[in-house]
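A.B. asks: A structural model of the following input is requested.
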Amino acid sequence: MLQVKDIEVRAGARLLLSPVSFQVINGDRIGLVGRNGAGKTTLTRILAGEGQPAAGAVTRAGQLGYLPQDPRSGDPEQLARDRVLGARGLDTVVARMRKAEETMATAEGRVREDAMAAYSRAEAAFVAAGGYAAESEAARIAANLGLPDRILAQPLKTLSGGQRRRIELARILFSDADTLLLDEPTNHLDADSIVWLRSYLQGFSGGLIVISHDTELLDAVVNKVFHLDANRSELDIYSMNWKRYLLQRETDERRRKRELANAERKASQLMQQADKMRAKATKAVAAQNMARRAEKLLASVEGERQVDAVAKIRFPEPAPCGKTPLRGFDLSKSYGSLEVFTAVDLAIDKGSKVVILGLNGAGKTTMLRLLSGIEEPSAGRVELGHGARIGYYAQEHETLDVNRSVLSNMVSASPNLGDTEVRKVLGSFLFTGDDVDKPAKVLSGGEKTRLALAMLVVSAANVLLLDEPTNNLDPASRAEVLSAIKTYAGAVVLVTHDPGAVEALQPDRVLILPDGVEDLWSDDYAELIDLA
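C.D. replies: Sure thing, here's the model as predicted:
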């Protein structure tokens, strides 16, 4: 349970949320919505205890499970399975059992007897904590999130960003938390996993706050909607499901328009009468009173809600380049004994459009990292053609220096642009005023996406490597990105779960990983997109 009392939320001097009070109790399934940058992630971090409000207090009762947009927790050497089991403290017990087993297999005499006793004690503790049934439950949750035993047996450091995020989601769902705070939980999930998650959250008996741009998830799950209005810095609370909320928002807006029009008409009539009365000295006081009545009338009604601003996204005019600006020869990648893919060849021609498909963990993100030069292949080579300029959008925003400001990140991407031009581009991506001085690490996922895209815009790249570019975006911003992809004249290599992004790209070719099969694009491949 969460009890929120008069909390105020700020980002530096900027007010994100005026003082508000609410509670989250068992059975509440709340959709927290609002445009990118409104403060949803900041508010959720405060509710989770990872940030402090500017004023007010948050009281927490029971266990809380929090999934941030960019989870980075866990020992890189830890097995993925142990990370999930650790939500109930089972990881340490399992580690004791494994250690005792190893000793029993090699030791003799008293040492082996001591190991057997240690194993018995650890197993008793394991059973008391839920034991094999709990382990089976964790595996079942993980499997439903697209994490089979093969993935669970790997160290966290070998997993892709999407796999690590799903491990964190599995850990939280396994934790038996009383209250869940989930920030974009469907990112990196395939279609079957999203359907399963909807069903799981529908049946969750505790309290839930979910930030999501997946309207199907919101429609299926939430019974309350909290709308954070960035223009008014207020939280509008609707105790109703998603469809009724959408209808109520439209009804409220029509009502506001009617009330404002009526108030403006009556105020105009009063002011006209006041103007006539001012001509007579004996009626000056009455005229003044009438003018005050007009002002009070206008102040008593709420005006039309301001439409949320949307980033204007257009990818750059590509710099001139040769016929084939990017090639990969016999590319292979392994992490220790784990082989991701082997002997993949590809050529990215000038202006070509390529989509990479494959199951989660097939190496799609790894391939983009190799092509961008951020990571080295285990075998083979990447070769840049004449005039090649690569622009890489990373799904985990690794291209951002989180310790530098928004402005500094932009300057590093566009050293030839002046300060005024850089600020103008940032303004078109909704970074204005003091926003440009904020360190990138405090930005929400949607804001990081906008900054990374802004850096691409000023790059003059002629090959764009885009890894899930529509994640974390509100519908209006997503539409802008899709339009930018559709109109970009340079070459694009795209990794996405978003069928709309592939439709906008209109790919010429498809690369299937991990096998490295390359083919001309056809609509037959479309059904693989949200499984990828």
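A.B. asks: contacts, neighbours, all on C-alpha from now
C.D. replies: OK.
A.B. asks: center of the protein, which residue is that?
C.D. replies: N472 (3.5 Å; C-alpha atoms, centre = their mean).
A.B. asks: Give me the number of neighbouring residues for V93.
C.D. replies: When counting by other C-alpha atoms under 10 Å, one arrives at 23 neighbours for V93.
A.B. asks: distance of V463 from V502?
C.D. replies: Using C-alpha to C-alpha, to the nearest Å, we find V463 at a distance of 17 Å from V502.
A.B. asks: Let me know the secondary structure of the residue nearest to the centre of the chain.
C.D. replies: Secondary structure of N472, reduced to three states by DSSP: H, G, I helix; E, B strand; the rest coil: coil.
A.B. asks: Tell me which of V463 and V502 has more neighbours.
C.D. replies: Under the criterion of other C-alpha under 10 Å, the comparison of V463 against V502 puts V463 first, with 28 against 21.
A.B. asks: residues in contact with D82?
C.D. replies: Applying C-alpha atoms under 8 Å, 6 or more residues apart in numbering to D82 gives the contacts 90-91, 94.
A.B. asks: Tell me the one among those nearest to D419.
C.D. replies: Proximity to D419 was ranked across the contacts of D82 by C-alpha to C-alpha; first place goes to D91, at 51.6 Å.
A.B. asks: show me what contacts the closest one?
C.D. replies: Taking C-alpha under 8 Å, 6+ apart as the contact definition, D91 lies against 82-83, 85.
A.B. asks: ok, back up a step: the residue nearest to the centre of the chain and G445 touch, don't they?
C.D. replies: Yes. Here N472 reaches G445: they are 5.9 Å apart, a contact under C-alpha atoms under 8 Å.
A.B. asks: before we go on, could you also do this sequence so I can check it against the first one:
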Amino acid sequence: MALLSVNSLDMGFGEDDLFLNMSFEIQPGDRIGLIGVNGSGKTTLFKLLVGDYKPNKGTISLGKGTTIGYMEQHVCRNLDRSAYNEVVSVFSHLSDIEMELDTLNAQISAGIGDTNKLVERQAMLHDEFTREGGLTYRSRARSALLGLGFDDSRMSLPVGSLSGGQRAKLQLAKLLLCGAKLLLLDEPTNHLDVQAVEWLEEYLLNSNSSYIVISHDRYFLDRVTNKTFDLEHKRLTMYKGNYSTYLPQKQERELTKQREYDNTMREIHRLEGIIEQQKRWNREKNIKTAESKQKVIDRLQKNLEKPENAPGEINFTLSANERSGDDVLLVENLAVGFDGNTIFENVNMDIKRGERVFLIGPNGCGKTSLLKTLMKLYEAQSGRITLGEGVKIGYYDQIQQNVDSNKTIFDEISDKYPAMTNTEIRNTLARFMFKGEDVFKYVSDLSGGERARVLLTELMLSGANFLLLDEPTNHLDISSCEALQTALMNYEGTLLAVSHDRYLINSLADRIYYLTDRGVEEFRGSYDEFMEKTHKDEVIQKPKQKQESENKLDYKNKKERDAQRRKAKADLNRLEAKITEIEESISELEEQLQAPETASDYELATKLSEELQAKNDELEQYMDKWAKLSEIVESAES
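C.D. replies: Below is the predicted model:
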């Protein structure tokens, strides 16, 4: 049975239609990626599905028992509540049951009220509490926060002290834990580092919920989706498979439509020639033939659908005006820090002409600072940076400070490239989707995506032979990411890029440098190969030590950790066996309490209730121990 059905949906604002005659169904197990250029109506569709907007036409029907979870429904409004309690609030129903169970236990123990009714209510609530995950909801909330990058100290902070990005993570955690059968995820990887994104991928893959996800992260879409909805030209087209599977399907579909159109037009032109010939002969038989052929043309034209041009996409190339020497960049024992605090040290890099190198690492490790130091915008604490002969750098700043907010787009390009004519500037900007009066927009009024396109325009015009790119796909929609990737693949210069875009890294990387506070570790190959070498989620903590004594110490520490891990796992197994034993005892006591003979025996009912309470208390203590020990085992194994 479908979780949700959409039939003949039309939506627009004023005279502008966003989409027309949209119909689809969501089935259990569907994991759908929603693709479309900015402004195509993706977020509007989400707001329609949750009832925030009303469609101009059509119907939206929820299946029986279907609940929809949407991130906007989980805004953090209590700014004094801790981050942990904010996430736990999504389980308010369970915490209410917990409180009532405590009250019932106290009443039964004190002999207040009708014990039979109290015990019956207690048993019913306990079943509901257990069935709906009451025994694990606190540990699940904590696990979600850990996965999204919150440590224990941050979990205790009040919501009001958190950044916008951290609050967005809380909203995401609440959405994931809300228990909805259908999740609507709008750019869920925003504000997440790579480790948190990988945690989210695993969570979604193991989730029982169906979902629709809007994302410009192509690697993420490849991992977590099994269908793709393409919203283009006001129509929704459905494809089987993830993002990479969808691309060739879409291309083949468009080629087929173009062939059908071309073949039909050839047939129409052929028939028109026959009609013209028959009319020249102008006999009765000829006129009837012409009329017959015209009916065929009318029928063909009635069903003829002309393929539409692709929506506006940037289209550009990157080229170097001059060739650099073979040695492009040499970094020796570089250390960078501020106010006496070192961010990283012992960084050594050697980049040759034509290489495509990516710099990755956890948030805050200093990747942007390293690029700015190479650009001489920051001063190094120690070490040496050597640029090769004939190297000309082109820099893309993720903070977008390289453009003047007080200028128009046209003036920004004109002032930096005064040799260009007005026509050349307009033609160049048109390739980045700035057409007509758009070129006279002030930079201060542009969105993040529009500012990114201005920066890419300047990068293209620079003719640099060594590109330093800091998160270049941030703010870009998927089609723009594809265009940038194509331009970089055809670029004959040298590339050093900081990026969290794993799809881009996979497609381009010759080498990867992983940055930590102690230096960089070099890996040859793609992102997938990097992950294989580092055993998926394992992150390199420090470079290999040369001293034999330190190697022995590492070996000793490893042996101790392994022993601790084995002991913790053995303790965990014993705990799980004990918990199972207690749960069986609880089940037996509950059965005895519900037996007819017990209902008529007050003393027996009271005794069994006390035993049940004692067993529940014992179970809670063991569950607390289990949760703590599970975290120790998981930490040791990771």
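A.B. asks: all strands of the stretch 151-300 of structure 2, in order?
C.D. replies: Assigned by DSSP state E, counting those that start in this stretch, the stretch 151-300 of structure 2 shows strands spanning 182-186, 210-214, 227-232, 235-240.
A.B. asks: mind checking which of these is nearest P596 of structure 2?
C.D. replies: Between P596 of structure 2 and those, the shortest separation by C-alpha to C-alpha is 42.2 Å, and it involves strand 182-186.
A.B. asks: tell me what that closest one is packed against?
C.D. replies: The elements that strand 182-186 of structure 2 packs onto, with contact taken as 3 or more C-alpha pairs under 8 Å, 6 or more residues apart in numbering; DSSP states H and E, are strand 68-70, strand 210-214.
A.B. asks: ok, which stretches of the stretch 301-450 of structure 1 are helices?
C.D. replies: Defined through DSSP state H, counting those that start in this stretch, the helices belonging to the stretch 301-450 of structure 1, from first to last, are 364-372, 406-413, 419-428, 445-457.
A.B. asks: so what does the next helix-or-strand element following the last one touch, helix or strand wise?
C.D. replies: Heading C-terminal from helix 445-457 of structure 1, the first helix or strand you meet, by DSSP states H and E, is strand 463-467. With contacts defined as 3+ C-alpha pairs under 8 Å, 6+ apart, the secondary structure elements packing on strand 463-467 of structure 1 are helix 364-372, strand 390-393, strand 491-495.
A.B. asks: Tell me which of the strands of the stretch 151-300 of structure 2 lies nearest to K578 of structure 2.
C.D. replies: K578 of structure 2 sits nearest to strand 210-214 of all the strands of the stretch 151-300 of structure 2, at 35.2 Å, using C-alpha to C-alpha.
A.B. asks: quick one, that closest one and strand 227-232 angle?
C.D. replies: With axes from the mean of the first three to the mean of the last three C-alpha atoms, to 10 degrees as the criterion, the two stretches strand 210-214 of structure 2 and strand 227-232 enclose an angle of 40 degrees.
A.B. asks: between strand 210-214 of structure 2 and strand 182-186, how many degrees?
C.D. replies: Angular relation of strand 210-214 of structure 2 and strand 182-186 on a 0 to 180 degree scale: 10 degrees, by the same axes, to 10 degrees.
A.B. asks: Relative to the whole chain's centre, how far out is strand 210-214 of structure 2?
C.D. replies: Mean-position distance between strand 210-214 of structure 2 and its chain equals 11 Å (C-alpha atoms, centre = their mean, to the nearest Å).
A.B. asks: of all the contacts of D91 of structure 1, which comes closest to W521 of structure 1?
C.D. replies: Checking the contacts of D91 of structure 1 against W521 of structure 1 with C-alpha to C-alpha, the nearest one is R83 at 39.1 Å.
A.B. asks: Tell me if I am right that that closest one is in a helix.
C.D. replies: Yes. With three-state DSSP as the criterion, R83 of structure 1 is part of a helix.
A.B. asks: if I look at the residue nearest to N346 of structure 2 when sequence neighbours are not counted, how far off is I512 of structure 2?
C.D. replies: Excluding its sequence neighbours, the residue lying closest to N346 of structure 2 (C-alpha to C-alpha, 6 or more residues apart in numbering) is N333, at 4.2 Å. With the distance defined as C-alpha to C-alpha, N333 of structure 2 ends up 18 Å from I512 of structure 2.
A.B. asks: coming back round to it: okay if I get the contacts of D82 of structure 1 as JSON lines plus distance to N360 of structure 1 and secondary structure?
C.D. replies: Below are those laid out as JSON lines (distance: C-alpha to C-alpha, whole Å; DSSP: H, G, I helix; E, B strand; the rest coil):
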{"residue": "L90", "distance to N360 of structure 1": "27", "secondary structure": "helix"}
{"residue": "D91", "distance to N360 of structure 1": "25", "secondary structure": "helix"}
{"residue": "V94", "distance to N360 of structure 1": "27", "secondary structure": "helix"}
